[in-house]
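*Asks:* Provide a 3D model corresponding to the input given below.
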Amino acid sequence: MTIEKLINSEAPQFNLKDQDGNNVSLSDLKGQKVLLSFHPLAWTGICQTQMEDLEGHYSLFEEYDTVPLGVSVDATPCKKAWAKEIDITNLKMLSDFWPHGALAKNLGIFRDEDGFSERANILIDQSGKIVWAKKYEIDDVPDLEEVFEAIKNH
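*Replies:* Below you'll find the predicted structure:
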């Protein structure tokens, strides 16, 4: 399945822990747009840039009533140490650790051969429907301009 086939489908429900051990669920975010920004693994350069971009534009996401969430298969303690190391203070970085990659698998973006997700952005509207999705090459940093364009258009 290509990631574009997710568009107009209901987003799968999830309840994942952020880097501080707090539960974050899609149902708690109903009424806001949600950006699931999947990155393969913590402690890697391109993933760091991707998360720093989200953090650096956090106030703009708030202006658009959109909650950005960084998601990877890394365990919560790993995410916490990494967030501290790269100075992430606003962005919630979710652990899709156990069952390993379950959210990524539900979205069809888990790379079985590698044990982690694709690099992808998935935009969910206020009602819980996926309205935009894009997969990136593993070595590419997602373009936030196109993300904000998608947010404005939905």
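*Asks:* C-alpha from now on. contacts and neighbour counts both.
*Replies:* Will do.
*Asks:* which stretches of this structure form strands?
*Replies:* Per DSSP state E, the chain carries strands over the ranges 15-17, 23-25, 33-38, 66-72, 92-95, 110-111, 116-117, 119-124, 130-136.
*Asks:* Just say which of the ones you listed is most tucked in.
*Replies:* Stretch with highest mean neighbour count among those: strand 92-95 (a mean of 27; mean count of other C-alpha atoms under 10 Å).
*Asks:* contacting residues around stretch 67-80?
*Replies:* With contact meaning C-alpha atoms under 8 Å, 6 or more residues apart in numbering, stretch 67-80 is reached by 17-21, 32-42, 51, 54, 58, 61, 91-98, 100-101, 116-117.
*Asks:* Oops, could you answer that again for stretch 100-118 instead?
*Replies:* Contacts to stretch 100-118, defined as C-alpha under 8 Å, 6+ apart, come from residues 1-3, 6, 12, 14, 38-41, 72-73, 96, 120, 135-138.
*Asks:* Try it again at 7 Å.
*Replies:* Residues outside stretch 100-118 that contact it (C-alpha atoms under 7 Å, 6 or more residues apart in numbering): 1, 12, 14, 38-40, 72-73, 96, 135, 138.
*Asks:* chain center to that stretch: distance?
*Replies:* 13 Å (C-alpha atoms, centre = their mean, to the nearest Å).
*Asks:* One more, so I can put them side by side:
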Amino acid sequence: MEQQPMIRPGDPAPNFSLKDHNDKTFDLREQSGKRVLLSFHPLAWTAFCAGQMKSLEENRDTLTSLNTTAVGISVDSVPCKKAWAQDLKVTETPLLCDFWPHGAVAQSYGIFRSANGFSERANIIVDESQRVRFVKVYPVHSVPDMNEVIEFLRQQKPA
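*Replies:* Prediction:
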């Protein structure tokens, strides 16, 4: 399969529907009118990914006050993500499963690492009208700076 180019600010956000760790469907188009932080992480049960997902949960109220819904996305399955969310005590943030077709959402955003079988570690912000406004790929062995994301959101005027 040919690698998609990485999504860029200004591009329309590819729609997707994925199951979360509670087996509920999250559909990007249904979030129209809100901003969405797509927080891609390589794999559950790893220290950096745990830090990234806990950061989403810890900053949930701030993100909500900025009309932003945050979701974590990885190639893991629903049962895996459910157990991991319980272990991390992530109760409010949807942890989405880009499990099958394997990494299809990450591929559509151009951030799938086919040599590894998982996505880049990345934050992508989709605005109220479903356009990409922010894209940042981070080193795999790091936790993204949530303050950077929050500051970006604060500076943006609603679409």
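*Asks:* circling back: include distance to residue 147 of structure 1 when you put the strands of structure 1 into JSON lines, please.
*Replies:* Output for the strands of structure 1, formatted as JSON lines (distance: least, C-alpha to C-alpha, whole Å):
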{"stretch": "strand 15-17", "distance to residue 147 of structure 1": "23"}
{"stretch": "strand 23-25", "distance to residue 147 of structure 1": "22"}
{"stretch": "strand 33-38", "distance to residue 147 of structure 1": "9"}
{"stretch": "strand 66-72", "distance to residue 147 of structure 1": "11"}
{"stretch": "strand 92-95", "distance to residue 147 of structure 1": "18"}
{"stretch": "strand 110-111", "distance to residue 147 of structure 1": "21"}
{"stretch": "strand 116-117", "distance to residue 147 of structure 1": "19"}
{"stretch": "strand 119-124", "distance to residue 147 of structure 1": "8"}
{"stretch": "strand 130-136", "distance to residue 147 of structure 1": "9"}
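*Asks:* For residue 150 of structure 1, find the nearest of these.
*Replies:* Smallest distance to residue 150 of structure 1 across the strands of structure 1 (C-alpha to C-alpha): 6.7 Å, for strand 130-136.
*Asks:* From the chain's centroid, how far away is the closest one?
*Replies:* With C-alpha atoms, centre = their mean, you get 11 Å for strand 130-136 of structure 1.
*Asks:* mean shift between that strand and structure 2?
*Replies:* Here the mean offset of strand 130-136 of structure 1 against structure 2 after fitting is 0.3 Å, by mean C-alpha distance after the TM-score superposition for structure 1.
*Asks:* what stretch of structure 2 does that strand fall on?
*Replies:* Aligned by TM-score structural alignment, strand 130-136 of structure 1 falls on residues 132-138 of structure 2.
*Asks:* Give me the residues contacting that stretch.
*Replies:* The set of residues external to stretch 132-138 of structure 2 that reach it, using C-alpha under 7 Å, 6+ apart, is 8-13, 120-127, 144.
*Asks:* Which two of those residues have the greatest separation?
*Replies:* Most distant of the contacts of stretch 132-138 of structure 2, by C-alpha to C-alpha, are 12 and 144, 23.4 Å apart.
*Asks:* Which one of these two is surrounded by more residues?
*Replies:* More crowded of residue 12 of structure 2 and residue 144, by other C-alpha atoms under 10 Å: residue 144, with 24 against 15.
*Asks:* measure the residue of structure 1 most remote from its centre to residue 99 of structure 1 for me?
*Replies:* If you look at how far each residue of structure 1 sits from its centre, by C-alpha atoms, centre = their mean, the farthest one is residue 113, at 20.6 Å. Between residue 113 of structure 1 and residue 99 of structure 1 the computed distance is 17 Å (C-alpha to C-alpha, to the nearest Å).
*Asks:* residues touching residue 97 of structure 2, list them.
*Replies:* Residues in contact with residue 97 of structure 2 (C-alpha under 7 Å, 6+ apart) are 18-20, 73-78.
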